[in-house]
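Q: need a 3D model of the sequence below.
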Amino acid sequence: MGTDTDTAKPATRIQREKQEAILEAALDVFSQYGFRGSTIDQIAEAAGMSKPNLLYYFKSKEDIHAPLLARILDTWLQPLRELDAHGDPLPEIQSYIRRKLEMSRDFPRESRLFANEMLRGAPGFHGVLHTDLKKLVDEKAEVIRSWMAQGKIVKCDPYHLIFSIWATTQHYADFDIQVRAVLGKERGGEGRFEDAARFLDQLFLHGLKPKN
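A: Predicted coordinates for the structure are as follows:
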């Protein structure tokens, strides 16, 4: 099934659908309660199936959590992968910010699950953080440095620029209830993401634009 080592028989369509239903339910549960606070019983209830039926597809909570984390990290890194070294720097950075905000709007559960994993010491990500993630950020930091060397953007620390974009965009997913409460009914609707995009354009693009 989902985590068996015996791969002689590929999963049937129904089995794949069941596995996806479990993962979808688990995303809801994990994003609300975190890994430690979640149980197999909660996930089974959210998936609309019995605990024994769920355990037929996934043998443990860890076996459900791991593929969710792998998917989320891949999704989360895609916008950074798309930062084009041959593009115009300011539009490239603007596009990156917009894609990150869109992810906060469209994938709030995934963002909260990612944040929860970081807060508990990232045991599910530990190896990847020091390998794949670091390699990608190092690569894009060099791209940003090259833009600085060409005088296309002002000089700054490229790593902290990336961290700042992560922090300001993911805030709108991880602290959404706070954002909506502070903005109130008139400004706390879907338009809050476009308002955020305009502000972040001003913050980052004006700050990075060469002065001469």
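
Q: from here on, just use CA atoms for contacts and neighbour counts.
A: Noted.

Q: show me the contacts for Gln150.
A: Contacts of Gln150 were listed using CA atoms under 8 Å, 6 or more residues apart in numbering, and none were found.

Q: how close does it sit to Arg105?
A: Between Gln150 and Arg105 the computed distance is 34 Å (CA to CA, to the nearest Å).

Q: before we move on, what about Pro123?
A: Pro123 is 26 Å from Arg105, by CA to CA.

Q: the two: which is more packed in?
A: Arg105 (19 against 11; other CA atoms under 10 Å).

Q: for the more buried one, which non-adjacent residue is spatially closest?
A: Among residues not flanking Arg105 along the chain, Ala173 sits closest, at 6.5 Å (CA to CA, 6 or more residues apart in numbering).

Q: okay, and the residue nearest the centre of the chain sits in which element?
A: For the chain, Trp76 is the residue whose C-alpha lies nearest the centre (CA atoms, centre = their mean; 3.7 Å). Per DSSP states H and E: Trp76 is located in helix 61-81.

Q: now that helix: buried residues?
A: Buried residues in helix 61-81, counted by 16 or more other CA atoms under 10 Å: 61, 64-65, 68-69, 72-73, 76, 79-80.

Q: quick check: next helix or strand after it?
A: By DSSP H and E, the next helix or strand past helix 61-81 is helix 89-106.

Q: can you tell me what sits against that next one?
A: 79-80, 82-84, 111, 144, 147, 152-153, 165-166, 169-173, 193, 197, 200-201, 205, 208-209.

Q: now do the buried residues in it.
A: 89-90, 92-105.

Q: so what angle separates the directions of it and helix 61-81?
A: 150 degrees (axes from the mean of the first three to the mean of the last three CA atoms, to 10 degrees).

Q: what ranges do the helices span in the chain?
A: Assigned by DSSP state H, the chain shows helices spanning 13-37, 40-47, 51-57, 61-81, 89-106, 108-119, 126-128, 134-149, 158-174, 176-187, 191-200, 206-208.

Q: one step back: on contacts alone, who are the packing partners of the helix holding Trp76?
A: helix 13-37, helix 89-106, helix 108-119, helix 134-149 (3 or more CA pairs under 8 Å, 6 or more residues apart in numbering; DSSP states H and E).

Q: and this one, please, so the two structures can be compared:
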Amino acid sequence: MTHSETAKDGTQNATPEKKPSRIQLRNRKRILDAALEVFSQFGYRGATLDQIAKEAGLSKPNILYYFDGKEAIHVALLNTLMETWLDPLAELNPAGDPLEEVLSYIHRKVQMSREFPRESRLFANEILQGAPRMKPHLLSGLKPLVDEKSALLQDWMDQGKLARVDPRHLLYSIWATTQHYADFEVQVGILSASEKDPLEGAEAYLDTMFRKLLTP
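A: So this is what the prediction gives:
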């Protein structure tokens, strides 16, 4: 980005804005990491700037130096999250083997629940509140992608490469069964047969279930 500077002859010269320093970038990341932890635990309404500041180990005025307020931090997190969340579905390859493409997508979603449980809960909390800050992204990003991939799934079914089911409900089922492990992480951990890995066996189970469902 640039800003304008008036020259002696009255013309406007564009000069580059000063890039943030490494300390500023580090502090911004520190704030976002802390906010992710707080929002994933307490939701947007329950989270406070004081909690975020304490988690980040920074003062509240320091937080407000980088962000205008709680909503600005939340929106920054959601914007980053949407790209991460959409990537696995976007990579569903029309030229690939249909069943293996779907199963690979399921495996990636399980891995995301393993690696990004806080992000999943952040997303879930936003949706449960009616998506007040994310609705534009759902309309402009998620919906067109789901429309495109639902049409691809339907085409594979019409060709007899997948068993016939409702493509959209198939996607909803995949999200429900994979993101459950992140959104209900505490419950899964308590009920798990494995203390070391609560997701042990999840991929194999979901692979078997969806393979049976989708094999023509």
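
Q: identify the residue of the first structure aligned to Leu92 of the second structure.
A: Here Leu92 of the second structure is matched to Leu83 in the first structure, going by TM-score structural alignment.

Q: Thr15 of the second structure belongs to a strand?
A: Yes: per DSSP: H, G, I helix; E, B strand; the rest coil, Thr15 of the second structure lies within a strand segment.

Q: what about it, how many residues close to it?
A: 11.

Q: residues contacting it?
A: Thr15 of the second structure neighbours (CA under 8 Å, 6+ apart): 2-5.

Q: give me that answer again for 10 Å
A: By CA atoms under 10 Å, 6 or more residues apart in numbering, the contact set of Thr15 of the second structure is 1-5.

Q: over to Ile144 of the first structure?
A: 83, 85, 89, 93, 138, 150, 152-159, 161-162.

Q: switch to 7 Å and redo it
A: Contacts of Ile144 of the first structure were listed using CA atoms under 7 Å, 6 or more residues apart in numbering, and they are Pro158.

Q: please apply the same query to Met134 of the second structure.
A: Met134 of the second structure touches nothing, counting by CA under 7 Å, 6+ apart.

Q: show residues contacting stretch 131-140 of the first structure.
A: So stretch 131-140 of the first structure is contacted by nothing (CA under 7 Å, 6+ apart).

Q: and it, which stretch of the second structure?
A: Taking TM-score structural alignment, stretch 131-140 of the first structure hits residues 140-149 over in the second structure.

Q: so how far is Ile97 of the first structure from Phe175 of the first structure?
A: Distance from Phe175 of the first structure to Ile97 of the first structure, by CA to CA: 17 Å.

Q: now swap in Val128 of the first structure and tell me
A: 23 Å.

Q: got it, and Lys140 of the first structure?
A: 14 Å.

Q: go on, Ala149 of the first structure?
A: Counting by CA to CA, the gap from Ala149 of the first structure to Ile97 of the first structure is 22 Å.

Q: map Arg71 of the first structure onto the second structure.
A: Checking TM-score structural alignment: Arg71 of the first structure goes with Thr80.

Q: nope, Tyr56 of the first structure is what I meant
A: For Tyr56 of the first structure, the residue aligned by TM-score structural alignment is Tyr65.

Q: what is the neighbour count of the equivalent of Gln24 of the second structure over in the first structure?
A: Alignment note (TM-score structural alignment): Gln24 of the second structure maps to Gln15 of the first structure. Using other CA under 10 Å, Gln15 of the first structure has 14 neighbouring residues.

Q: before we move on, what about the one 10 residues further on?
A: Other residues lying near Ala25 of the first structure total 18 when counted by other CA under 10 Å.

Q: identify the residues contacting it.
A: Counting by CA under 7 Å, 6+ apart, Ala25 of the first structure has contacts 43, 46-47.

Q: could you do Met148 of the first structure as well?
A: 154-155.

Q: change it to 10 Å
A: Here Met148 of the first structure is in contact with 89, 142, 154-156, 158, 208, 210 (criterion: CA under 10 Å, 6+ apart).

Q: quick check: it vs Leu90 of the first structure, distance?
A: The value you get for Met148 of the first structure to Leu90 of the first structure, if CA to CA is used, is 11 Å.

Q: same check on Ala141 of the first structure?
A: Taken as CA to CA, the span from Ala141 of the first structure to Leu90 of the first structure is 15 Å.

Q: Lys100 of the first structure now?
A: Lys100 of the first structure is 15 Å from Leu90 of the first structure, by CA to CA.

Q: tabulate the helices of the first structure (JSON lines), appending distance to Thr7 of the first structure.
A: Listed next are the helices of the first structure as JSON lines, based on distance: least, CA to CA, whole Å:
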{"stretch": "helix 13-37", "distance to Thr7 of the first structure": "14"}
{"stretch": "helix 40-47", "distance to Thr7 of the first structure": "24"}
{"stretch": "helix 51-57", "distance to Thr7 of the first structure": "13"}
{"stretch": "helix 61-81", "distance to Thr7 of the first structure": "16"}
{"stretch": "helix 89-106", "distance to Thr7 of the first structure": "34"}
{"stretch": "helix 108-119", "distance to Thr7 of the first structure": "28"}
{"stretch": "helix 126-128", "distance to Thr7 of the first structure": "25"}
{"stretch": "helix 134-149", "distance to Thr7 of the first structure": "32"}
{"stretch": "helix 158-174", "distance to Thr7 of the first structure": "37"}
{"stretch": "helix 176-187", "distance to Thr7 of the first structure": "41"}
{"stretch": "helix 191-200", "distance to Thr7 of the first structure": "44"}
{"stretch": "helix 206-208", "distance to Thr7 of the first structure": "51"}
